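Novice: when you get a sec, could you give me coordinates for this:
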Amino acid sequence: MPRLMAVSFERYGRLYYLDPGEQTFRVGDRVLVPTDSGPEVAECVWAPEWVDGDGVEAFGDLPACAGPATDADLARDAEHRRRRAEARLVVRRLIKTHGLAMKIVGVDYLDPATSPEELVVFYFTAPQRVDFRVLVVELARSLDSRIDLRQVGSRDAARLSGGIGNCGRDLCCATFLKDFEPVSLRMAKAQDLPPNPMKISGACGRLMCCLKYEHPLYTEFAREVPAVGSAVEVDGEPGVVVAHQVPADAVLVRMKDSGAVSQCSRASVCGSRQTYEERPEPKPRRRERHRANPSA
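Specialist: From the prediction side, this is the model:
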């Protein structure tokens, strides 16, 4: 049974899972995480725990924790944060000076001790292509570093910036979501959500990624229960399905005799599904065409 722990580089940021080995950490401890640019300081947000072997397969091959952070590591991390904050202020001032239509959403700093040379990477969004050649020259002169500007999309911008979603919790892309799966408007219609972009769009302006989470549940429910407007029998009394309640695993049925609307479980209405499915569907009414009489 393996052990694993979770760390985060930013408060309320994305979680990264590590193999603690034989080491023991507590929540709040600063540890070293191996990255492409060298070990970085992160905060332990989930103490090492034993995890069932079947469940750990979802995490894949976990990198090993490089141990606790020393005072020198904490000082280096504080210097990196200071350089990133300074670079963000400088680039915003220069963008405003040159009137460029771009927005900085993230800054990354690579220490020359862990990389071939000092490098500051800026992530930005822009509605169209931006000529930032003059901006790069002035940034390199002001920060005395090599500059790299990278344009990202709206979803990646939301991941880098973070924020609070419509549900009141931190954005999924900024915490645990790794890959962006395609989300369509058909998923929102299947969940009976209003086609209002303001209500079904996330912080990135695209359809919310969480529409993908419950879509299989709604698809399975719609495949097993009668559709809205179908005739069913509940306890021998005929009725018509008027609505679906997927979270409650039930449907609303309007009884024909009494006219009352009652909440029925899936099992009670699925038992009569074969009855109404065998009934022939009514043929569509043929539209009559009226031709004008020339002699009239």
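
Novice: alpha carbons only for contacts and neighbour counts from here, please
Specialist: Fine.

Novice: what's near enough to touch Thr219?
Specialist: Listed by Cα atoms under 8 Å, 6 or more residues apart in numbering, the contact set of Thr219 reads Ala190.

Novice: and it, helix, strand or coil?
Specialist: helix (DSSP: H, G, I helix; E, B strand; the rest coil).

Novice: which residue, other than its chain neighbours, is closest to Phe9?
Specialist: Of all residues not flanking Phe9 in the chain, Ala42 sits nearest, at 4.5 Å (Cα to Cα, 6 or more residues apart in numbering).

Novice: so which strand or helix has that neighbour?
Specialist: strand 40-50 (DSSP states H and E).

Novice: do Ala158 as well
Specialist: Applying DSSP H and E, one finds Ala158 within helix 154-161.

Novice: contacts for that helix?
Specialist: The contact list for helix 154-161 (Cα under 8 Å, 6+ apart) reads Val105, Gly106, Phe124, Thr125, Leu171, Cys173, Ala174, Ala203, Cys204, Gly205, Arg206.

Novice: got the contact list for the third one?
Specialist: Right, the one you point to is Phe124. Met102, Lys103, Ile104, Val105, Gly106, Leu149, Arg150, Gln151, Val152, Ala157.

Novice: please give me the structure for this one as well, since I'd like to look at both together:
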Amino acid sequence: MPVDKNDLRLRPGRVTGPRARASTGGGSMMEGQDSGPEMSCGGCSVGSSRQVAVVGVKFHNLAKLEHFNSEGFELELGDQVVVESEDGERFGVVSEATSRIRGGCGVGCMKRVRRRATPLDSESFQRNGVKEKEALAYCKERVQQRGLPMRLVTADQALDGRKVTFYFTSEGRVDFRELVRDLAQRFHTRIEMRQIGVRDESGVKGGYGPCGRNLCCSSFLKEFAPVSIRMAKEQNLSLNPSKISGMCGRLMCCLRYEHSGKEAPATSEPVSA
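Specialist: This next block holds a predicted model:
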């Protein structure tokens, strides 16, 4: 099967989120709050003052929670759904109960829940899971053979099977056009490579922080604000790297949460992080 040149996409550069395109930067995400998530965007002319029902949905190989308009559905935790995405329909599981948007942009900017998953959707999802593992293994093999300076994180296939997206980390820009040709010729589908940062990688994989809660980057953070060692010093926290570093190896994002910009009162011993 000939390779469509439109499918050979080079998207160099750093992105700010695991679902963001390297060429466009991070997309709008919902931030979970006690009173319901709020959306922020450039504004739209559709339903700017209307409140809508939203649910948090997770996908099997992407730990980050994403929010979708669920108007017209009564969904509960654990329900399987098919949702809209920029890559086509996706199969996910409701992982956050229905809430209402307050002060958000409403219907105009948010992807929707298309339907409850059907048995046919479930079968497609199971088949895709097998194909994703095969695609990831083959891609790792080709990366090694071509000596590309990149590390693959995961692969994600659209529900209809028409597109496979590979997530990877790298210290710099990578010319992966030949790799994309290899993948397109092998799997006869659209291929996209998305470069993510090391902090984004933790958000994709998920896990638990030292607090015992899900990682902030995989649950509610929509962007990464700068964190400095000075924030730990001013809170009189231990500067032991093992105590103030997250799964990504960088300073924990939560060091910002209680940082007021003022130095903490001096004590004889640092506070354990």
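
Novice: now the TM-score, please.
Specialist: The TM-score (TM-score structural alignment, normalised by the length of the second structure) is 0.66; 220 aligned residues with a Cα RMSD of 3.3 Å.

Novice: and the aligned residue in the first structure for Arg230 of the second structure, what element?
Specialist: In the first structure, the residue paired with Arg230 of the second structure according to TM-score structural alignment is Arg186. Arg186 of the first structure is located in helix 185-190, with elements delineated by DSSP H and E.

Novice: and if you look at Val90 of the first structure?
Specialist: Assigned by DSSP H and E, Val90 of the first structure falls within helix 71-98.

Novice: can you give me the angle the very next helix or strand once past that helix makes with helix 154-161?
Specialist: The helix or strand immediately downstream of helix 71-98 of the first structure is strand 103-110, counting by DSSP H and E. Counting by axes from the mean of the first three to the mean of the last three Cα atoms, to 10 degrees, strand 103-110 of the first structure lies at 60 degrees to helix 154-161.

Novice: just the angle for strand 103-110 of the first structure relative to helix 71-98, thanks.
Specialist: Using the same axes, to 10 degrees, strand 103-110 of the first structure lies at 150 degrees relative to helix 71-98.

Novice: how big is the offset of strand 103-110 of the first structure relative to the second structure?
Specialist: Taken over the aligned residues, the distance from strand 103-110 of the first structure to the second structure averages 1.9 Å (mean Cα distance after the TM-score superposition for the first structure).

Novice: Glu192 of the second structure: how many residues sit nearby?
Specialist: By the measure other Cα atoms under 10 Å, the count of residues near Glu192 of the second structure is 22.

Novice: Provide the secondary structure category for the counterpart of it in the first structure.
Specialist: When the first structure is aligned by TM-score structural alignment, Glu192 of the second structure is paired with Asp148. Three-state assignment for Asp148 of the first structure (three-state DSSP): strand.

Novice: not counting its neighbours along the chain, what's nearest Asp148 of the first structure?
Specialist: Val121 (4.7 Å).

Novice: ok, now Val261 of the first structure?
Specialist: Leaving out its chain neighbours, Val261 of the first structure is closest to Arg254 (Cα to Cα, 6+ apart), at 4.3 Å.

Novice: helix, strand, or coil at that neighbour?
Specialist: Three-state call for Arg254 of the first structure (three-state DSSP): strand.

Novice: OK, contacts around it?
Specialist: Counted by Cα under 8 Å, 6+ apart, Arg254 of the first structure has contacts Gly239, Val240, Val241, Val242, Ala260, Val261, Ser262.

Novice: okay, now the second one: neighbour count?
Specialist: Okay, so that is Val240 of the first structure. 21.

Novice: wasn't it part of a strand?
Specialist: Yes - the assignment for Val240 of the first structure by three-state DSSP puts it in a strand.

Novice: that one reaches Val251, doesn't it?
Specialist: No - counting by Cα atoms under 8 Å, Val240 of the first structure does not reach Val251; the two are 10.2 Å apart.

Novice: any idea how far the counterpart of Asp121 of the second structure in the first structure lies from Gly21 of the first structure?
Specialist: Applying TM-score structural alignment, one finds that Asp121 of the second structure aligns to Asp73 in the first structure. Per Cα to Cα, to the nearest Å, Asp73 of the first structure is found 21 Å from Gly21 of the first structure.
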